[in-house]
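K.L.:
can you look at this prediction? I've put the sequence above it.
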Amino acid sequence: MDSATHTERKPAGGTRPRPPRSFWGSTLGKKTVMAVSGLIMLGYLVAHVAGNLKVFFGPEEFNAYGHWLRTMGAPVLHHEWALWIVRIGLLAAVVAHAVSAYQLSRRDIRARPTGYVHQRRRASYATRTMRWGGVIIALFIVWHILDLTTLTVNENAEPGKPYENVVATFSTWYGNVIYLTAMLAVGLHIRHGFWSAAQTLGAGSARRDRALKAVANGLALVLTTGFVAVPVGVMTGVVS
């Protein structure tokens, strides 16, 4: 048989047309996944800081809150089932956020393989520290789980006593340093991340930009202050 019959015809120009990218494969798709997962985590942080602030109402109320987290959904759901559903959903959001952020970063590097000729600041401090902030937050999540969930690194922790465990954590200098550093990184991440998510999801406009920036700054300030209040309360003796 003539070999010419097996020769694949190429379109004019000598190059094959690229197949359309999937939603996940596109830059917009990754940015959308990053934005939605970020908003899911933001919602969790709002709920989390509200629960944390119960520590100022004393051990009985805070320990009751800790007990409720493990029994919420009862009697429909078994003990800790709802809590594990939340944990799995949050883990999926964290993984999706981290993977999309990493792949977008690599794609950005490939798009401009050579450095800029004129070095100058191209973004705010929060923008320039987003990557390192993400690393700090990821490491903190591991520490936080080992500290107050599994009680592995909390030397004075007692199972079933969340109030006492919080006091034990923030009675150490290293516990305070780790937590305060991570919360500052969280604040910067929220400030820039909320703004970026709003732009990606089409909420930004010339009229709304100022309001969105104000909301981003307000969320970052309120959440950071709320989280930082707990270790400061322990250090000052307000929580003991």
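P.N.:
Received the coordinates, thanks.
K.L.:
please make it C-alpha for all contacts and neighbour counts, starting now.
P.N.:
Will do.
K.L.:
which SSE is Lys30 in?
P.N.:
Following DSSP states H and E, one finds Lys30 within helix 27-52.
K.L.:
below is an additional structure, to be compared with the one above:
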Amino acid sequence: MATTTLTPHQSAVRSTVALKALMAVTGLLMIGFLLMHMFGNSKMFLGEESFNHYAEWLKVEMLYPLLPKGWFIWIFRAVMVAAIVLHIYSAVTLWRRAKLASPTTYEAKRRLAQTYSARTMRWGGIILAGLLIFHLAQFTVHATLVAGPYTGSPYQMVLSEFRIWWMVALYALWMVTVCMHIRHGFWSAFATLGANTSPKAQVVLNACAWAVAILLYIGFMVMPVAVFFGWIGR
């Protein structure tokens, strides 16, 4: 049986396509996580008992008895860490390849000119990674809490942190970066996976990308703002 030997160019093209698909799938996985996280944050509006119960259920009871207590959260964290690592790896590798290509003609450079969100994806990703580490250290590990030590109540911890004005401001700036990244990433992911099939599909895809980004920004900011102004936890 004859075998087909790929040229270096063909191998590079296939590798690039695979990396783009990997970045698209991991990016959509993280967007799904953010939507779930946004829903969880909204439990703050239902009061301390409801929010604390949700936090405990998520960390201990979710998928029990299908899984032993407490297993789901660690499996979920492992999957998300893998998604983030693979997403960053794909992005860095593709960026390096694009840089090595170094288009010099005006037309080639014009084709690369995209939206502001697209042009800032790389540095936006770096900012996101740094703030994500701080956010996890703050609300998951409780190592960077700024309002005082953790008292054992997730509800009270969130209230204490978001009653500080600069924490709300930092969170708002972070979410601007997140949503800029998501707006372009959502569009790019579905385009990579074959959804950008016509001018009409492009318009619909772009509208969906904006809708998801705006929904996430409002959904994530409404709770910190409500805490800061005393509408939650009076």
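P.N.:
Thanks, I have it. Keep in mind the model is a prediction, meaning the values are calculated, not measured.
K.L.:
before we move on, the earlier item: next secondary structure after the helix holding Lys30 of the first structure?
P.N.:
According to DSSP H and E, the helix or strand after helix 27-52 of the first structure is helix 59-71.
K.L.:
which other residues reach that following helix?
P.N.:
51, 54-55, 78-83, 160-164 (C-alpha atoms under 8 Å, 6 or more residues apart in numbering).
K.L.:
run the last query once more with 7 Å
P.N.:
Contact with helix 59-71 of the first structure is made by Lys54, Val55, His79, Glu80, Leu83, Lys161, Pro162, Tyr163, as judged by C-alpha atoms under 7 Å, 6 or more residues apart in numbering.
K.L.:
whereabouts in the second structure does the next helix or strand after that helix align?
P.N.:
Later in the chain than helix 59-71 of the first structure, the nearest helix or strand by DSSP H and E is helix 81-111. Alignment of helix 81-111 of the first structure against the second structure: residues 71-101, by TM-score structural alignment.
K.L.:
that stretch vs the first structure, average distance?
P.N.:
Taken over the aligned residues, the distance from stretch 71-101 of the second structure to the first structure averages 0.6 Å (mean C-alpha distance after the TM-score superposition for the first structure).
K.L.:
buried residues, that stretch. List them.
P.N.:
If you call a residue buried by 16 or more other C-alpha atoms under 10 Å, then stretch 71-101 of the second structure has these buried ones: Trp71, Phe72, Ile73, Met80, Ala83, Ile84, Leu86, His87, Ile88, Ser90, Ala91, Leu94.
K.L.:
if we can go back for a sec, for ChimeraX, write the selection for the buried entries among the contacts of helix 59-71 of the first structure.
P.N.:
With 16+ other C-alpha under 10 Å as the criterion, this ChimeraX line picks the buried residues out of the contacts of helix 59-71 of the first structure:
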select :54,55,80,83,161,162,163
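K.L.:
just the closest of the contacts of helix 59-71 of the first structure to Pro231 of the first structure, please.
P.N.:
Val55 (10.5 Å; C-alpha to C-alpha).
K.L.:
list the contacts of whichever residue in the second structure pairs up with that closest one.
P.N.:
Under the alignment (TM-score structural alignment), Val55 of the first structure maps onto Met44 of the second structure. Contacts here follow C-alpha under 7 Å, 6+ apart; on that basis Met44 of the second structure touches Phe51.
K.L.:
do the same with Val186 of the first structure
P.N.:
Residues near Val186 of the first structure by C-alpha under 7 Å, 6+ apart: Ile137.
K.L.:
count of neighbours near the counterpart of Arg122 of the second structure in the first structure?
P.N.:
Counting by TM-score structural alignment, Arg122 of the second structure lines up with Arg131 in the first structure. Look at Arg131 of the first structure: counted by other C-alpha atoms under 10 Å, it has 16 neighbours.
K.L.:
same check, this time on the one 5 residues further on
P.N.:
Residues lying near Ile136 of the first structure (other C-alpha under 10 Å) number 18.
K.L.:
dump the residue contacts of it.
P.N.:
Here Ile136 of the first structure is in contact with Ala182 (criterion: C-alpha under 7 Å, 6+ apart).
K.L.:
mind listing what's buried in the host helix or strand of it?
P.N.:
Applying DSSP H and E as the criterion places Ile136 of the first structure in helix 130-144. Neighbour counts using 16+ other C-alpha under 10 Å place Met130, Arg131, Gly133, Gly134, Ile136, Ile137, Phe140, Trp143, His144 of helix 130-144 of the first structure among the buried residues.
K.L.:
what of stretch 37-56 of the first structure?
P.N.:
By 16+ other C-alpha under 10 Å, the buried positions in stretch 37-56 of the first structure come out as Ser37, Gly38, Leu39, Met41, Leu42, Val49, Asn52, Lys54, Val55, Phe56.
K.L.:
the second one -> the second structure?
P.N.:
Going back to what we said before, that points to Gly38 of the first structure. In the second structure, Gly38 of the first structure lands on Gly27 (TM-score structural alignment).
K.L.:
give me the distance between its match and Ala12 of the second structure.
P.N.:
From Gly27 of the second structure across to Ala12 of the second structure, the span is 22 Å (C-alpha to C-alpha, to the nearest Å).
K.L.:
swap in Val25 of the second structure?
P.N.:
20 Å.
K.L.:
who's more crowded, those two?
P.N.:
Val25 (19 against 13).
K.L.:
setting the sequence-adjacent residues aside, check what's closest to that one.
P.N.:
Once flanking residues are discounted, Val25 of the second structure sits nearest to Ala189: 7.1 Å by C-alpha to C-alpha, 6 or more residues apart in numbering.
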